[in-house]
Every structure is written in C-alpha cells, then in structure tokens.
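*Asks:* build the 3D model from these lines:
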Amino acid sequence: MNETVHSARRGTAASRKKAAATAGAPRTNDPDRTMADIIEVATHEFSEKGLAGARIDDIAEAMRTSKRMIYYYFGSKEGLYLAVLEAAYSRIRRIEAGLHLQDLAPEAALRKLVAFTFDYQAENPDFIRLVMNENIHRGEFLAQSKTIQQLNVPAIDAVGEIYDRGVREGVFRPGIDPVSLHMAIAAPCFFNVANRHTFGLIFKIDFDDAAATAARREAIVEMIVRFVKA
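*Replies:* Presented below is the predicted three-dimensional model:
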C-alpha cells in the first residue's frame, strides 16, 4: 500500500483522537479551528443519524460548547450539514491530488488510483454514509454547493488525463467517457463499504478478514484495468 494511503489512514485515526480530545477541551479564540472541530464531530453525527436524526444539542454537548456558537458559525443545522459535506469531499479530492498520477505510466497510474479509492473508502465509512444520506435527499444539499461541484471537475480531469495518455500510447482502448470510468472505479469501492453488512450476512463473508479484503481490492483493480485495456 502506498505512503499516501498510509497517511490518509493515520490522518483518519488522528482526527478521531483529536475530536475526542477536543470534546473535553475548553474553546479557544481560534474561529477556524473551532469550525473545523465542530465539523469533525458533526461528520460522525450526520453520518450515523442522517440530517433528520442528527441533533445540534448532541454536537454541542460533545464539543462542550453551546448551540448558539454552532449557529453563529453555520447558521442552521442544514448549514452545518452542508459544511460537513463540503469538508468530506474536499478531503478526498485533496489527497487524490497528492497521488502524482501524472508521473506514472497510464496503467500504473490507473492501478494506483483504483487502489487508493478502495483503501480510502474502506477507511472512511463516515464518508460513505454521508453520501448515502445525501442520496436519500436526492442530492438536494449537494446541489446547493458550488464548492463540491468545482471539486469534482479536477477529479474527472485526472481520470481523463490518465485514460487519454493510455489511448495515445495504445495501452487503453478508445471510446470510454471519463465520467463513466470514474463511476466504474467508484461503484465497487463504494459497494464494499455501503453493502458490507447485508452482503456479508447473506453470503457469509467476513469483511474484516484482511486476506479477503486484499483479494477483493486486487480483484477490483484488475477488473477496472481489464475494462480499459486495448
């Protein structure tokens, strides 16, 4: 597994420890940090309970702050929820941008991107649940965010750049739309997290088994590469 993925995992564990520590710490006169800490706690609250079930009271209690402070920074529960979505999408796109895929040969770059997507989503189930919740709302809040829409442009551009290089070099077959390729990468990685409980129970699969997870990861990488190969 590449160093970037390890860093993402360490970042996830560290952020949870930080949130726990922050919950018991007094507030400082640092608006940016205060907002980031609120978003961190709210991310878990919204991912677990959805927009309707999440309570500002619980977030405020975990933060040892007041509801008034949260409303001061975010305006409303919906405003906080939107900020959580933007932060979640910003984080994955920021890490993707640091993979330096343009420095790799097309097939190697594609393999690295698919493996990263699998690892990131597996290590960040809160992100998957947030996306699932937003789909329940039919993308209502995501549609309000120019930030999220702008963030996804470079993501598609990156996939397109890898694919176009592969076509020019005769490695990949022509005629695949970059958005379709992006969806093909995201779908099995998303399913691996979103459906782990139901699929695992029905087919008696232990999704916590490291060897099985590694085999599933490699199978998804290979499936995508074979899909585009010339």
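*Asks:* contacts and neighbour counts: CA atoms only from here.
*Replies:* Will do.
*Asks:* from Glu107, how far off is the residue of the chain most remote from its centre?
*Replies:* In the chain, the greatest distance from the average C-alpha position (C-alpha atoms, centre = their mean) is reached by Gly170, at 31.7 Å. To Glu107, Gly170 is 11 Å away according to C-alpha to C-alpha, to the nearest Å.
*Asks:* would you map the helices across this protein?
*Replies:* Per DSSP state H, the chain carries helices over the ranges 3-23, 31-53, 56-63, 67-74, 77-97, 106-123, 125-136, 146-168, 178-194, 196-203, 210-228.
*Asks:* next, the structure of the following sequence, for comparison with the previous one:
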Amino acid sequence: MLDNRASAWETEVMDGERNDSEKKVRSWKQDPKAVRADILRAAKAEFAENGLAGARIQDIANRIQTSKRMIFYYFGDKEGLYRAALEDAYRSVRKGEAELDLNGLPPTEALRRLVRFTFDHHRNNADFIRLVMIENIHDGRHMRAMETLSESSTTAIEQLARICEAGIGTGEFRKDVSPLVLHWQISAMCFFNVSNRPTFSIIFGEELFTDKAQGDLREQVVHAVLTSVLA
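*Replies:* Predicted coordinates:
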C-alpha cells in the first residue's frame, strides 16, 4: 500500500514538473524576443561582474530563474552569449544616440546634447563600461567577428560628421575638425569617469562622484569638447 502511494506521489510530481517544462517551452516559442532580452540582461550583468572566464551559465540562468538548456537553445554556448551581450550593449548606446534626434539643431547645441547623453549613459550603465574593459583585456577578438557592431558604430561617426559639416558650414567649427577624433575625445573622458572611479576614489576620495560634482563635471566635459572644435 505504501509503495503504491509513493509511486502515485512520484508520478504526480513528475507530471507537475513535465507540465511546468512544457509551459516554459511554449513561452519560449510564444515570445522569443522577450526571452532573449531577459537572458541578455542577466548575461550582461554576470559578464560585467565576473568576466568571460569567471561567468557561469548556471549563474546567468539563476538570475532569471530559467534553465541552461534555454540559454544554449538561443545562443549556442558561453562565447556566443558573451558576443551577443556585448553587441546588445553597444546597440543600446547607438539606439540612445539615434533617439536624440539632433537633425536640424544648431551644431553647437547638437554636439552639446550628444556629449551630455554620452556622459550620462556611461555613468548610468557601469556594466557597459565593464564589458568594454573586459573585451579590451581579450584584445577585442570577439568584436572582430561582429559585423553588425561595426555597421552600428559607423552611424556614430556619421552623426558626428553631420554635426561637424554643419558647424564648418556656419563658420562655428574649425575646418580641420575630425569626427573620428571628436568621437575618441568624447568617449575617452566619459569612459574614464566610470572605468577608473574605483582606483581614482581610493587615491583622491569620492568628492568628484557626488551627484552635484558629476553634474558640474559633465558640463566641464561639454565645455572642453566644444572649445576643441570652435573656430
């Protein structure tokens, strides 16, 4: 009698687990974009915290209460997931830049808004900065295989090129201003503000990282960039 009850209980549990699994499979197929987005969000956090070598697929799965099998279903393996996470992080930056809708603005105002956006984006997305730092440790070998990343990054230079062309046309910008150099300059200052905060703070304190100080620093970065291009 006890064996029969135990057997019935085990069958019920297995049926419940099977039903849960079937529900998950159906949800994967019903909204794959949402599933991918959830996985990528968890992956970016995990890779940013532990690097490519230290990150574990099981830990990523645990962050969103899913299975490793589902992650492998969508991304193949850990390196495939890492590349997808890195690409998604860059895509979000380009998307934010595009949504600024700078077309038609005076060149100085367009550049001012772009610099402010970059500063704020990097400050509010430390995981993005860490992912880029990690890829630099790997000498950029994963990014070399990402064609769409190269295409999206080209749009960033094209946007700056339009601003520079307009500024040169109005006589506000120097004729020799370079969109590529300008992009490097903006990235360098906004990136350092986040990437080197831990060591900078240990040496010099947290004075520059209060909300007010960061707001003041952002305007100084804007001023430095504008000063470098004005005729």
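*Asks:* TM-score of the superposed pair?
*Replies:* Once the chains are laid over each other, their TM-score by TM-score structural alignment, normalised by the length of structure 1 reads 0.86; 205 aligned residues with a C-alpha RMSD of 1.2 Å.
*Asks:* just want the most central residue of structure 2.
*Replies:* Ala89 (2.4 Å).
*Asks:* that one and Phe128 touch, don't they?
*Replies:* Yes: with contact defined as C-alpha atoms under 8 Å, Ala89 of structure 2 and Phe128 form a contacting pair (6.0 Å).
*Asks:* now, of the helices of structure 1, which is deepest in the fold?
*Replies:* Ranked by mean neighbour count, the helices of structure 1 are led by helix 106-123 with a mean of 21 (mean count of other C-alpha atoms under 10 Å).
*Asks:* mean deviation of that one from structure 2?
*Replies:* Compared with structure 2 after fitting, helix 106-123 of structure 1 has a mean deviation of 0.5 Å; criterion: mean C-alpha distance after the TM-score superposition for structure 1.
*Asks:* now do that helix against helix 146-168, angle only.
*Replies:* Using axes from the mean of the first three to the mean of the last three C-alpha atoms, to 10 degrees, the inter-axis angle of helix 106-123 of structure 1 relative to helix 146-168 is 150 degrees.
*Asks:* distance from helix 106-123 of structure 1 to the middle of the chain?
*Replies:* Distance, stretch centre to chain centre, for helix 106-123 of structure 1: 13 Å (C-alpha atoms, centre = their mean, to the nearest Å).
*Asks:* tell me what that helix is packed against?
*Replies:* helix 3-23, helix 146-168, helix 178-194, helix 210-228 (3 or more C-alpha pairs under 8 Å, 6 or more residues apart in numbering; DSSP states H and E).
*Asks:* quick one: closest of those to Glu61 of structure 1.
*Replies:* Nearest to Glu61 of structure 1 among those is helix 3-23; the distance by C-alpha to C-alpha comes to 8.0 Å.
*Asks:* which part of structure 2 lines up with that closest one?
*Replies:* Aligning helix 3-23 of structure 1 against structure 2 (TM-score structural alignment) gives no matching residues.
*Asks:* got it, and stretch 88-105 of structure 1?
*Replies:* Stretch 88-105 of structure 1 corresponds to residues 89-106 in structure 2, going by TM-score structural alignment.
*Asks:* next, the distance between the ends of the matching stretch.
*Replies:* This stretch, stretch 89-106 of structure 2, spans 29 Å end to end (C-alpha to C-alpha).
*Asks:* picking that back up, need the helices and strands packed on helix 106-123 of structure 1 in CSV (columns: distance to Tyr71 of structure 1).
*Replies:* Formatted as CSV, these follow (distance: least, C-alpha to C-alpha, whole Å):
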stretch, distance to Tyr71 of structure 1
helix 3-23, 18
helix 146-168, 21
helix 178-194, 31
helix 210-228, 41
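*Asks:* can you tell which of those helices is closest to Lys204 of structure 1?
*Replies:* Closest among these, using C-alpha to C-alpha: helix 210-228, at 12.2 Å.
*Asks:* average offset between the closest one and structure 2?
*Replies:* Helix 210-228 of structure 1 differs from its equivalent in structure 2 by a mean of 0.5 Å after superposition (mean C-alpha distance after the TM-score superposition for structure 1).
*Asks:* from the chain's centroid, how far away is that helix?
*Replies:* With C-alpha atoms, centre = their mean, you get 19 Å for helix 210-228 of structure 1.
*Asks:* Leu111 of structure 2 versus Leu52 of structure 2, what's the distance?
*Replies:* From Leu52 of structure 2 over to Leu111 of structure 2 (counting by C-alpha to C-alpha), the distance is 35 Å.
*Asks:* I'd guessed Ile71 of structure 2 sits against Ala61; true?
*Replies:* Yes: using C-alpha under 8 Å, Ile71 of structure 2 is in contact with Ala61, at 7.4 Å.
*Asks:* overlap of the contact sets of the two?
*Replies:* Among the neighbours of Ile71 of structure 2, those also in contact with Ala61 (C-alpha atoms under 8 Å, 6 or more residues apart in numbering) are Ile39.
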